[in-house]
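Visitor: this is a predicted model, with the sequence first.
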Amino acid sequence: MNSQLKAITGAYATARYVRMSPRKVRRVLDQIRGRSYREALIILEFMPYRACEPVLKLLRSAAANAEHNDGFERASLIIKEAYADQGPSLKRYRPRAQGRAYQIHKPTCHITIAVSPVNAE
């Protein structure tokens, strides 16, 4: 567990080995970082990116952790931290002309979202 996450008053959720580029996930996370839980839900519902689906699922999980483990109300939560780290790349081969093969990298990432109540700042 990350030592920075232990210091946060609140709850967090992590999705590991998500089959998506971390750069594309960060584009979505930058839009919701620092916002309230409800505002982030609305933003994620209507953004046109494929990365919104795992981020939305993870945000709901972090809110459920905060509600169940710490007794916080979902309405009072804000997104304290949201980041995507690079995971291992899956390596595949694509056949090419004259018997060659090009390597294809399929990136993965680890997404972490931490939420805390508004008054815990």
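Guide: Here it is on my side, so go on.
Visitor: switch to C-alpha atoms for all contacts and neighbour counts from now on
Guide: Will do.
Visitor: got a list of contacts for stretch 88-102?
Guide: 17, 103, 104, 105, 106, 107, 108, 109 (Cα atoms under 8 Å, 6 or more residues apart in numbering).
Visitor: pull out the buried residues from those.
Guide: 17, 107, 108, 109 (16 or more other Cα atoms under 10 Å).
Visitor: tell me which of these fall in helices.
Guide: Per DSSP state H, helices hold no members of the buried ones among the contacts of stretch 88-102.
Visitor: farthest pair within those residues?
Guide: 17 and 107 (9.0 Å; Cα to Cα).
Visitor: so for the two, which residues contact both of them?
Guide: Joint contacts of residue 17 and residue 107 (Cα under 8 Å, 6+ apart) are 87, 88.
Visitor: can you tell me how far residue 78 sits from residue 108?
Guide: Residue 78 sits at a distance of 26 Å from residue 108 (criterion: Cα to Cα, to the nearest Å).
Visitor: adding another structure so you can compare the two:
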Amino acid sequence: MGARKKISAEERKEANKTLYFAKLNGVPTSPRKMRLVADMIRGMEVNKALSVLKFSSKEASGRLEKLLKSAIANWENKTEQKADNANLYVSGISVDSATMLKRLRTAPQGRGYRIRKRSNHVTLFVDTKNTNDNQI
């Protein structure tokens, strides 16, 4: 590894130490369906987001609930505090498209229709709300 690459990699590692996140790669759900659920919890307090995901009828909500619990556990490990008394909220969530499986469905008269089975990557960020009254 070159010197410049090594320096930038170390800077990136230092920056990630202050971020609390969890990633879920290759989820076999279309990104559009996952974004509907992600938009429901963006900016919410963690406990409220967990309850919203638990009682949502969408299939993607189960996976996001598990991912949010993982992000909370990551925050607890890095800060060595409990999430119960902290003011945690979902600071950011992004859903990006991943690989697409291309399949053929037989069609009449010797044709074939293309089926695209989409998947996505989800990154969820958790942070604490600052309750400083002195800031203007």
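Guide: Arrived safely, thanks for sending. Treat the numbers as computed from the prediction; the structure is a model and nothing was measured.
Visitor: thinking again about what came up before, tell me which of the buried ones among the contacts of stretch 88-102 of the first structure is nearest to residue 30 of the first structure?
Guide: For those, the nearest to residue 30 of the first structure is residue 109 (15.5 Å; Cα to Cα).
Visitor: check contacts around the counterpart of the closest one in the second structure.
Guide: If you follow residue 109 of the first structure across to the second structure using TM-score structural alignment, you land on residue 120. Contact partners of residue 120 of the second structure, counting by Cα under 8 Å, 6+ apart, are 25, 26, 27, 28, 29, 30, 31, 95, 96, 97, 98, 99.
Visitor: and if we set it to 7 Å?
Guide: Contact analysis of residue 120 of the second structure by Cα atoms under 7 Å, 6 or more residues apart in numbering lists 25, 26, 27, 28, 29, 30, 31, 95, 96, 97, 98.
Visitor: residue in the second structure paired with residue 29 of the first structure?
Guide: By TM-score structural alignment, residue 29 of the first structure lines up with residue 38.
Visitor: check the mean deviation of whichever helix in the first structure runs longest from the second structure.
Guide: Determined from DSSP H, the single longest helix within the first structure is helix 52-70. Comparison of helix 52-70 of the first structure with the second structure after fitting gives an average deviation of 0.9 Å (mean Cα distance after the TM-score superposition for the first structure).
Visitor: counterpart of that helix in the second structure, which residues?
Guide: Taking TM-score structural alignment, helix 52-70 of the first structure hits residues 61-79 over in the second structure.
Visitor: thinking again about what came up before, neighbours of the match of residue 29 of the first structure, how many?
Guide: 21 (other Cα atoms under 10 Å).
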